[in-house]
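Asker: The following block contains a protein sequence and its predicted model.
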Amino acid sequence: MSVTIDITGLPHERIIFCPSPLAELGNALHALAEPAHHPRLHAWTTATSATLEPELADRLVEADFMWRSTRSDFLMPPRPRETLAEELDDLDQLDDETFVGSALEISCNSSRYSQGMPSPLTDGRSRRRALDLAAARGPRQAAFVERTLADPTGTRAWIRRLLEDCDRAFFADAWRRVQVQLAADARHKTDLLRRKGLAEALAATSSVLSLEEDGHGTRIVVDKLVHGRTEAGSTGVTLLPTVFGWPHFFALYAPGWQPVIQYPAAAHEVGGAESVETVKLRLEALTHPMRMNLCRHLARGAYSTSELADSQDITAPEVSRHLAVLRKAGLLTTRRRGRYVLHQLDLSVVARIGSDFLESVLR
């Protein structure tokens, strides 16, 4: 499964890498709401939560469906600005229908996301869906969505004040610390795009991203556990680096919105950001009891096929078949010693399986 962004005919200068303070604030709020997703931020989430004023903490809980399990679309701006205030000003320019629709899009795994739905302010079905999704997240979220639909202008102002209060309370300091790294990451990717092309820039960004070119056009493919498709048209594609967002990898592909990709900055990626297919292949390779027995030996040293066959009391061809599965999954290293080929478990790869799996399902 993947999200595909058709960029056929799009000039490369309309593909931009740029940090966004609003997007990073959304990531920081998610980390506070779901600290288990972000073990590397444990010290920051613990310290920040401990110093939050109770009134601000209560307001964050009231609205956290916009960033807890996914991201409301408006938290991934297609035209990043230098400051949070400028990005909030841009949000103020959206009409109520567009803003509310983007704020309440809280189930991006739904197939209806890629098809687009009318605003819940004008469409009864969309309204019922928004209320049902909010109710599933608890009475406070249900009440918040009801208030949003009844008074979109007032609720939008409430959301802006909430984000501004978060900026004053903790985010401004955090943004100063990460802004330099994010800007450097974006400059590096932009330089690669100009000098070596989009394929190189995407490869340097993450193995989650790839470029497909054929007779039907050119596409950016995002390896995700969802399926979606959109077209960049003439508007462009924006790629937002994040520190607070690791290990999540988001692709905004709602109809009518410029495509946006949010990716973990390079220094914060773990294990090479393996593809979902690779993680699946490795997990399946380890489900067979005989391969697990072989791994017990191969984890302790290098062995030939015949040595493994003797230890397991099976034939050498059987061992070879099991080794082929482990090798295809990238779990083995091999080296030649005279006329023998020695196999050994790649412990560094095995050690990453847990984090690779976690990253793939949180992507």
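Answerer: The structure has been received and is ready for your questions.
Asker: can we go C-alpha only for contacts and neighbour counts from here?
Answerer: Noted.
Asker: Spit out the contact partners of Leu252.
Answerer: In this structure, Leu252 makes contact with 73, 76, 258-261, judged by C-alpha atoms under 8 Å, 6 or more residues apart in numbering.
Asker: who's in contact with stretch 131-138?
Answerer: 65, 106-107, 141-142, 145-146.
Asker: Structure two is appended below for comparative analysis:
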Amino acid sequence: MSVRIDIAGLRPEGVSVVPSPLAELCMALHALGEPGHHPGLRGWATEVTDGLDPYVADRMCEADFLWRSTYSDVFLPFAALPGGLPGATLAEDLDLLDKLTDEQFVDAALEFTCLLRYAFQAPNHLSSQEGRARALEVAASRGQRQLRFTQRLLEDPPSVRAWLRRFLEDCDAAFFSDVWARLRPQLAADARHKTELLRRKGLAEALAAVSPAVRFEAGSGRIVVDKLIEGHATVTDGRLVLVPTSLGRPHLNVLHRPGWQPLLHYPVSVPEPVRPASVEQLTLRMTALSHPVRMRICRHLARSAYTTTELAQVHGMTAPEISRHLGVLKKAGLVTTRRRGRYVLHQLDVAVVARLGSDFLEGVLR
């Protein structure tokens, strides 16, 4: 499975490697909210959390569902703008966020609370009653915070936009400005290195340096990214942007939203070694993961908890079929289950998966 980006006619000078402070702030918030995805950052996360003002810490905790399990395209707003590039400062990136239409903002922000079929053009949720009802139904299965956020987002997008900007500015003042000052030279150096590779050795070499999961197929004029999803996008304005992240490993994000320019958001840090599993654990768990459907289920459950019905809808299967696959994963100790009201939610145990090895963990989190 893969995400494919058609780049026919793209010239080398149309490829830009540019860090984004807003994208890095989102990764910082994700690492603080979900340290299990980033074991190498636990010391940093503890230091930041311990130093936060209690008021800011409470606000971050209340809003952590926005970035704990999902990376929304809201944090890459320049991709929705013609010829757009990230800003040099967080304020500039936030100004780009303000330039999104309400429809663009809502469509991207619903990733926070709804399991949307990313590769397909969604209805305008601000005008489609069916789309609104479906978004609210899915958000309700996520929890009351997600439902309240979705209701407010659909009823009053400007207030949510203003709230999000103020919150991100407060995070910048509380901790991120110092983080960005430390990380920006590293990201700028990586951007220069990739740009030099592009100039001297071509796109294929530059993409190979981005990640072993990325390759350029010269014959078809496509970039192919190895992911546990299927997706397709086309470069339409002669520009492709690569955005390096220091805090984001192991996540390799490919923006391929309809109507937005595709881009690669790739990690530059070095992976941390993990402890191998026992032979008994490895045998049982790898047997459970031998089915491609269960691999794809794990990709969703690595990011958030989902109901059987939601998984059935996104995979185009019946609920009993999904239940059988979940039963195998639970028997292997890879999936946990909890009840929230009338909903039963399933989630991947990332700590257990990490013991299988970094290749598999990076695969489901990529």
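Answerer: Perfect, I can see it now. Since the structure is predicted, the reported quantities are computational estimates derived from the model, not experimental observations.
Asker: hang on, the earlier thing: take the contacts of Leu252 of the first structure and map them onto the second structure. Which survive?
Answerer: With the contact criterion set to both residues aligned by TM-score structural alignment, their matches' C-alpha atoms under 8 Å, the contacts of Leu252 of the first structure that also touch in the second structure are 73, 258-261.
Asker: still on that earlier bit, can you put the contacts of Leu252 of the first structure in TSV and add neighbour count, distance to Leu192 of the first structure and secondary structure?
Answerer: Below are these laid out as TSV (neighbours: other C-alpha atoms under 10 Å; distance: C-alpha to C-alpha, whole Å; DSSP: H, G, I helix; E, B strand; the rest coil):
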residue	neighbour count	distance to Leu192 of the first structure	secondary structure
Asp73	26	28	helix
Met76	26	23	coil
Gln258	20	22	coil
Pro259	24	20	coil
Val260	25	19	strand
Ile261	20	17	strand
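Asker: which one of these is nearest Thr205 of the first structure?
Answerer: Nearest to Thr205 of the first structure out of the contacts of Leu252 of the first structure is Ile261 (C-alpha to C-alpha; 10.8 Å).
Asker: Surely the closest one touches Ala254?
Answerer: No - with contacts counted by C-alpha atoms under 8 Å, Ile261 of the first structure stays clear of Ala254, the gap being 11.9 Å.
Asker: who are the neighbours in contact with the most centrally placed residue in the second structure?
Answerer: Central residue check for the second structure by C-alpha atoms, centre = their mean: the C-alpha nearest the mean position is that of Tyr71, 3.1 Å away. In this structure, Tyr71 of the second structure makes contact with 26, 111-112, judged by C-alpha under 8 Å, 6+ apart.
Asker: residue ranges of the strands in the first structure, please?
Answerer: 2-6, 15-17, 209-214, 217-223, 228-231, 237-242, 250-252, 260-264, 332-337, 340-345 (DSSP state E).
Asker: To Glu359 of the first structure, which of these lies closest?
Answerer: Of all those, strand 260-264 comes closest under C-alpha to C-alpha, at 10.9 Å.
Asker: mean deviation of the closest one from the second structure?
Answerer: Taken over the aligned residues, the distance from strand 260-264 of the first structure to the second structure averages 1.0 Å (mean C-alpha distance after the TM-score superposition for the first structure).
Asker: for that strand, packing partners?
Answerer: With contacts defined as 3 or more C-alpha pairs under 8 Å, 6 or more residues apart in numbering; DSSP states H and E, strand 260-264 of the first structure has these neighbours: strand 237-242, strand 250-252.
Asker: give me that answer again for 10 Å
Answerer: Under the contact criterion of 3 or more C-alpha pairs under 10 Å, 6 or more residues apart in numbering; DSSP states H and E, strand 260-264 of the first structure touches strand 15-17, strand 237-242, strand 250-252.
Asker: before we move on, back to that, now, of the strands of the first structure, which is deepest in the fold?
Answerer: Most buried of the strands of the first structure by mean neighbour count (mean count of other C-alpha atoms under 10 Å) is strand 237-242; its value is a mean of 27.
Asker: In the second structure, what range does that strand match?
Answerer: Using TM-score structural alignment, strand 237-242 of the first structure lines up with residues 240-245 of the second structure.
Asker: same question, stretch 133-144 of the first structure
Answerer: Going by TM-score structural alignment, stretch 133-144 of the first structure sits over residues 138-149 in the second structure.
Asker: Residue for residue, what is the longest helix the first structure has?
Answerer: The longest helix of the first structure (DSSP state H) is helix 172-196.
Asker: quick one: contacts for the residue lying closest to Glu92 of the second structure once chain neighbours are set aside?
Answerer: Spatially, and ignoring its direct neighbours in sequence, Glu92 of the second structure is nearest to Pro86 (8.0 Å; C-alpha to C-alpha, 6 or more residues apart in numbering). Shown in contact with Pro86 of the second structure (C-alpha atoms under 10 Å, 6 or more residues apart in numbering): 17-23, 76-79, 92-94, 96, 241, 243.
Asker: now for Pro86 of the second structure: what does it line up with in the first structure?
Answerer: By TM-score structural alignment, Pro86 of the second structure lines up with Pro80.
Asker: Looking at the contacts of Tyr71 of the second structure, which is nearest Ser2 of the second structure?
Answerer: Glu111 (20.2 Å).
Asker: and the gap between the residue nearest to Val17 of the second structure when sequence neighbours are not counted and Val214 of the second structure?
Answerer: Among residues not flanking Val17 of the second structure along the chain, Leu242 sits closest, at 4.6 Å (C-alpha to C-alpha, 6+ apart). Distance of Leu242 of the second structure to Val214 of the second structure, computed by C-alpha to C-alpha, to the nearest Å: 12 Å.
Asker: same question, Thr113 of the second structure
Answerer: Counting by C-alpha to C-alpha, the gap from Thr113 of the second structure to Val214 of the second structure is 29 Å.
Asker: do the same with Val279 of the second structure
Answerer: 31 Å.
Asker: go on, Leu168 of the second structure?
Answerer: Taken as C-alpha to C-alpha, the span from Leu168 of the second structure to Val214 of the second structure is 31 Å.
Asker: same question, Pro123 of the second structure
Answerer: 31 Å.
Asker: His193 of the second structure too?
Answerer: Taking C-alpha to C-alpha, one finds His193 of the second structure at 17 Å from Val214 of the second structure.
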